[in-house]
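Peer 1: got a structure for you, letters missing:
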């Protein structure tokens, strides 16, 4: 029998790419639920709907009646991407983050505890470790948790609930933490899409502060392959870092984009820095490599080229 999986937040950036990965590489039956916020990708939903193995329902994870309609069967697995993110953090109250990211997770775990799913994968963020100094090694799974904004705090709280259900009810759950993703379907407000789209129109590209904030980048398709690996072979109760091992400064990323697009560096505009905290984030991905055999396969530059070409193609289609 085909596996039936429930993907939450499958209209978002990483969730949409994960569904595309499953459609391309597996025969899973996929149930996608999403509340369709500003970060949703309607175009992806249209593309997915062509598959006979795919279904979509608009669901708010805080709404028990809507959840009860979806949980009319047992799923082989739930892959939980859905979250209110930090894209426009100042527009939301702390209650918003906890209401969606914590209570939504709790409601799903209750369904797992009741036997509606055989496995639960909670997709968290590497930012739970906080920032690193230049000389520090990338964070391992046992590093101290040091969230530095409300979004990350809410993701940590979600992790703690997952752990409590593992310990109290033996819920078959796994936690993943990823570094910065890039690739198709990412929100336009993020660094790489903004740089590409502004460069296409010869508009200034805002770079925060001195542009020396360093992030560890992973191509979203590599991330999706890692989640699938964890889903199939990961050990219940474990945490797995997923990273590209590609540390780059903001300024370096923007210059690479401009160089490939044959655009002038004069488009770069330094703007006031954000109060986000953390000049550098980086994850150690040895555990998922040694125990499950996963490793990033896409070089940063090749992934960046694919991303540039994707956004360029979409932009041309709209003109």
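Peer 2: Cool, got the structure. No experiment lies behind these values; they were computed from the predicted model shown.

Peer 1: C-alpha only now, for contacts and for neighbours.
Peer 2: OK.

Peer 1: so who does the closest residue in space to residue 237 that isn't next to it in sequence touch?
Peer 2: In this structure, residue 237 finds its nearest non-sequential neighbour in residue 174, 5.3 Å apart by C-alpha to C-alpha, 6 or more residues apart in numbering. Going by C-alpha atoms under 8 Å, 6 or more residues apart in numbering, residue 174 touches 120-122, 234-239.

Peer 1: relative to residue 161, how far out is residue 113?
Peer 2: 12 Å (C-alpha to C-alpha, to the nearest Å).

Peer 1: cool, residue 199 as well?
Peer 2: Taken as C-alpha to C-alpha, the span from residue 199 to residue 161 is 43 Å.

Peer 1: next one: residue 19
Peer 2: 25 Å.

Peer 1: how about the helices in the protein?
Peer 2: 13-25, 42-48, 64-70, 94-98, 104-113, 150-169, 191-200, 220-233, 250-260, 286-292, 300-317 (DSSP state H).

Peer 1: can I get those in CSV with mean neighbour count and distance to residue 209?
Peer 2: Converted to CSV, those look like this (neighbours: other C-alpha atoms under 10 Å; distance: least, C-alpha to C-alpha, whole Å):
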stretch, mean neighbour count, distance to residue 209
helix 13-25, 20, 26
helix 42-48, 14, 33
helix 64-70, 13, 43
helix 94-98, 17, 26
helix 104-113, 19, 35
helix 150-169, 19, 22
helix 191-200, 20, 13
helix 220-233, 20, 26
helix 250-260, 18, 10
helix 286-292, 16, 32
helix 300-317, 16, 23
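
Peer 1: structure B:
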């Protein structure tokens, strides 16, 4: 989607994994992009504006959103395991923080508000993280009902790609394979996921600004289901050394197994791209990033992950 005469967009939570990629996709589409986060983005581009602030400070949020016609909110406690142990901070940041961005969008006269939710809103899993996203979705819908603020609710699935960290499942497995020559998964390995590359998710997060997607709940996940066990096997086959696979079934985490879906009244439409990043190629790219980080930018460190062309 092409921007309308260099529209101004603000992205809250723009220094993080997903938010930074969406900010870049918006810039590539021609929008004037303002980033807002507690720390300056290490990925900031020369044609982007950075504001360092706290989403819990309503005055800062309102001031930052002035002049923006589109508001994205990615600011959240997004790690399920962290949220499970921190119900009050999770509710405060994920629900009240989202209300601050909604209020700022309303005051700014924004034409669209985009909220980053999760497929876990459908699930019986996800603990306080799920509950916080469900509540934030309802406040977003109610702002539309009360004030006419058009919105998108984007329910992201299992993301992976560059700029991730230890909280990301694929990143964690890849790093373990490099550093320890083994991968440990908390669970049986039979859990199913539809992995989506973060750059694909970012492009779709911009496409939803088209008029036909206004006030829609959209599901952004991968194109095929894979067992965690099979993903771990893929990673082991990419490495130039043997990788042991371990399954810690005694310490299963608070994630869904086969599907996140349990009956909910608000049904989302799945949005897919005709062209998308292949999972294997995407993981190889992540491996290169991790390898470079571990060797301080040296692409020719001790070993390089195998590619489909140089491994039998």
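Peer 2: Yep, it's here. Bear in mind the structure is a predicted one, so any value in this text is a computation, not a measurement.

Peer 1: and the contacts of residue 174 of the first structure as CSV, adding neighbour count and distance to residue 279 of the first structure?
Peer 2: Converted to CSV, the contacts of residue 174 of the first structure look like this (neighbours: other C-alpha atoms under 10 Å; distance: C-alpha to C-alpha, whole Å):
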residue, neighbour count, distance to residue 279 of the first structure
120, 25, 32
121, 24, 29
122, 22, 26
234, 21, 31
235, 16, 32
236, 18, 33
237, 16, 31
238, 13, 28
239, 23, 24
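
Peer 1: of the residues you listed, closest to residue 98 of the first structure?
Peer 2: residue 122 (15.6 Å; C-alpha to C-alpha).

Peer 1: so what corresponds to the closest one in the second structure?
Peer 2: Using TM-score structural alignment, the partner of residue 122 of the first structure in the second structure is residue 115.

Peer 1: residues contacting its match?
Peer 2: 72-74, 137, 140, 151-154.

Peer 1: please apply the same query to residue 44 of the first structure.
Peer 2: 11, 16, 185.

Peer 1: give me the number of residues near the nearest residue to residue 169 of the second structure once chain neighbours are set aside?
Peer 2: Residue nearest to residue 169 of the second structure in three dimensions, not counting chain neighbours: residue 160, with 7.8 Å by C-alpha to C-alpha, 6+ apart. Using other C-alpha atoms under 10 Å, the number of residues around residue 160 of the second structure comes to 24.

Peer 1: rewinding a little: which one of the helices of the first structure lies nearest to residue 6 of the first structure?
Peer 2: helix 64-70 (9.2 Å).

Peer 1: hmm, residue 156 and residue 105 of the first structure touching each other?
Peer 2: No - at 11.4 Å, residue 105 of the first structure does not count as touching residue 156 under the criterion of C-alpha atoms under 8 Å.

Peer 1: pull the distance from stretch 101-118 of the second structure to the chain's centre.
Peer 2: Offset of stretch 101-118 of the second structure from its chain centre (C-alpha atoms, centre = their mean, to the nearest Å): 18 Å.

Peer 1: ugh, typo on my part, it should be stretch 140-152 of the second structure
Peer 2: So, by C-alpha atoms, centre = their mean, the centroid of stretch 140-152 of the second structure is 23 Å from its chain's centroid.

Peer 1: what's the distance between the corresponding residue of the first structure for residue 210 of the second structure and residue 109 of the first structure?
Peer 2: Per TM-score structural alignment, the equivalent position to residue 210 of the second structure in the first structure is residue 232. In this structure, residue 232 of the first structure and residue 109 of the first structure are 19 Å apart, going by C-alpha to C-alpha.

Peer 1: same question for residue 149 of the first structure.
Peer 2: Distance of residue 149 of the first structure to residue 109 of the first structure, computed by C-alpha to C-alpha: 24 Å.

Peer 1: could you find the closest non-adjacent residue to the equivalent of residue 284 of the second structure over in the first structure?
Peer 2: Under the alignment (TM-score structural alignment), residue 284 of the second structure maps onto residue 305 of the first structure. When the adjacent residues along the chain are set aside, residue 305 of the first structure lies closest to residue 260, with 7.7 Å between them (C-alpha to C-alpha, 6+ apart).

Peer 1: map that neighbour onto the second structure.
Peer 2: Looks like residue 260 of the first structure aligns to residue 238 there (TM-score structural alignment).

Peer 1: next: residue 3 of the first structure.
Peer 2: Residue 3 of the first structure maps onto residue 7 in the second structure, by TM-score structural alignment.

Peer 1: residue 31 is in contact with its match, correct?
Peer 2: Yes - counting by C-alpha under 8 Å, residue 7 of the second structure does reach residue 31; the two are 5.3 Å apart.

Peer 1: who's more crowded, the two?
Peer 2: Legend: neighbour count by other C-alpha under 10 Å for residue 7 of the second structure and residue 31, higher for residue 31 (22 against 15).
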